[in-house]
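Asker: what follows is a protein structure lacking sequence information:
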């Protein structure tokens, strides 16, 4: 096991990284609506912590003007990228035992060669690491040769990782690695001791092959939030049941059984004759707030009420996220947290 700890997302952040939308074709004529939703997310985060927006050089003037009134909390990292899913292409940040920031970069193949080009997205993590190293924010870093995306894994901060077999065992990622080999890599690089393998991601999540951050997430140690449906005919019904059974039969790295919190899923919606993987689980936690996707759906209010119960010390901020989901992701997908260092790290 590596001598690092992966902080949970609810721990304090130094900043959040976001990539501004740039792959026009994925928005199918809805790019401006997507940009408006991205901007709402950035503005919500900026109320609570610093935001660094990665932006293609040709889009910098536009973005700078759109965010001109919040330049005190928003900075820009001008570098070429192919797409706008920070969670999947930026490095993860861990903390070493001596309380230093450590970056972990991974190999990226555009979710199994689904989109092209992606060379700039492959390189953006290295550019970010070099910038943080030059500014002395970063103490160390390493690269993983295994194909991975940040949305395919989720951490509880205490040695447990949550993922799905549908994604990490997909032949379009690491066909030469067995489940055991992938699990050992995850344990080694991320300093964890327990991997919980859910069966599948949400129905319709074809772009990512079932990322875990669309279907289940830790909200505190020993507690996982997911979705449910009473519609036994909906494909998600059996998926939720299988994943719930895994959680009920599992314990985390500390030996705790899981408390499972369920939110009724939003009503199904189609986009270009394909089902959208709409999810309240693709939320993002910042310093003092939780940014929750909503869809103008009857279950929005139920979801927000549950988040208020789960995070009583946080402000719950709803953001209309349907335009982002039309492009293949959600609020969690467009963000990556950089954790703040703290004293007396747990051994």
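Answerer: Cool, got the structure. Predicted, not measured: the structure shown is a model, and the values here were computed from it. Numbering: from 1, shown residues only.
Asker: okay, CA-based contacts and neighbour counts for the rest of this
Answerer: Noted.
Asker: and what about residue 204, helix, strand or coil?
Answerer: With DSSP: H, G, I helix; E, B strand; the rest coil as the basis, residue 204 sits in coil.
Asker: second structure follows, compare the two:
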């Protein structure tokens, strides 16, 4: 069986999310907690305007979820530690027989961070796989969905400081990681970026998730975060990443075309240099859910670039409460691609539960 991860602009059945619960990420006071809940709900309600949304909710947060979410959003109860669905949930793939698969990466709190707990989160990928009637495909690679980005044709972007992180995969080599990505995603061309954004290496960061830096708009075309203020440390970072990508080609041998996503003008907040970017967006059926930062000119410019790149409607959500907690809109969502609906439902479900599992 060959499994392939479709591009994010491929047709989708739904988007999966997880709702905030009391814990380290939520905040220490009621105002901070409301800010987080409202931000997650705003994203979910925006996505629901384009396609179905399923929200995994810790039992302790069910009342809060019902209060803030559209009645169109499906709620599923499951115990949670945190609520970054891109990372704790599965990465969906499609088999060459049309079956839906769900890769369950090994999760260890973004590299065994001292502040993180993950006993419950490590079970969410399996829970989502079962709920979606997908083949559960375990992987021993410590990885997160935000640490990969594919073009649907065999090219995948990764970051040396994530997959080769000694706190994630202490015995990994590039060759071993590439073998696993080929086995799970059908990645035939792995492009190793040297690092991620500067703030992503602070205590609450992921140490270099690619979805804060770059994404594919279509095969051969990369949307890249671009910082043009030389006083920001990411000025050098984005140019280092561009230099690597300019020397690379995709799985078909094509050199890349680049679309810059200029950073907002804000450079710092109370914690230091910001990682505000527009690369961390979600593509949905007929639309794009984009990060906004309270800067009308910069947000509008980014929305226009994304609309042109995807030829879809763009909805901008204030993502500052999400970025302040360590991620963006892409990080809190996970798309489930559509499968071959010409097969009868019974046959699709039967295939999903009888296909050989990964070793």
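Answerer: Thanks, I have it. Please read all numbers here as calculations on a predicted model, not as lab measurements.
Asker: can you count the residues close to residue 137 of the first structure?
Answerer: Neighbour count for residue 137 of the first structure, taken as other CA atoms under 10 Å: 13.
Asker: ok, residue 272 of the second structure next?
Answerer: Neighbours of residue 272 of the second structure using other CA under 10 Å come to 9.
Asker: how close does it sit to residue 324 of the second structure?
Answerer: Plainly put, residue 272 of the second structure is 11 Å away from residue 324 of the second structure if you go by CA to CA, to the nearest Å.
Asker: and what of residue 338 of the second structure?
Answerer: Taken as CA to CA, the span from residue 338 of the second structure to residue 324 of the second structure is 32 Å.
Asker: could you do residue 118 of the second structure as well?
Answerer: Remark: distance between residue 118 of the second structure and residue 324 of the second structure (CA to CA) = 20 Å.
Asker: ok, now residue 36 of the second structure?
Answerer: On the measure of CA to CA, residue 36 of the second structure and residue 324 of the second structure end up 10 Å apart.
Asker: more crowded one of those two?
Answerer: A count of neighbours by other CA under 10 Å puts residue 36 above the other of residue 36 of the second structure and residue 324, at 24 against 17.
Asker: secondary structure class for that one?
Answerer: helix.
Asker: surely it is in contact with residue 320?
Answerer: No: contact criterion CA atoms under 8 Å: residue 36 of the second structure and residue 320 do not qualify, at 9.8 Å.
Asker: just the helices in the second structure please.
Answerer: 30-47, 62-68, 85-88, 109-112, 124-131, 160-163, 174-185, 234-246, 296-310, 320-323, 345-354 (DSSP state H).
Asker: so which of those is the most surrounded?
Answerer: Among the helices of the second structure, the stretch with the highest mean neighbour count (mean count of other CA atoms under 10 Å) is helix 85-88, at a mean of 28.
Asker: show me what residue 317 of the second structure lines up with in the first structure.
Answerer: Per TM-score structural alignment, the equivalent position to residue 317 of the second structure in the first structure is residue 319.
Asker: for its match, give its distance to residue 16 of the first structure.
Answerer: Counting by CA to CA - residue 319 of the first structure and residue 16 of the first structure are separated by 17 Å.
Asker: no further questions, thank you.
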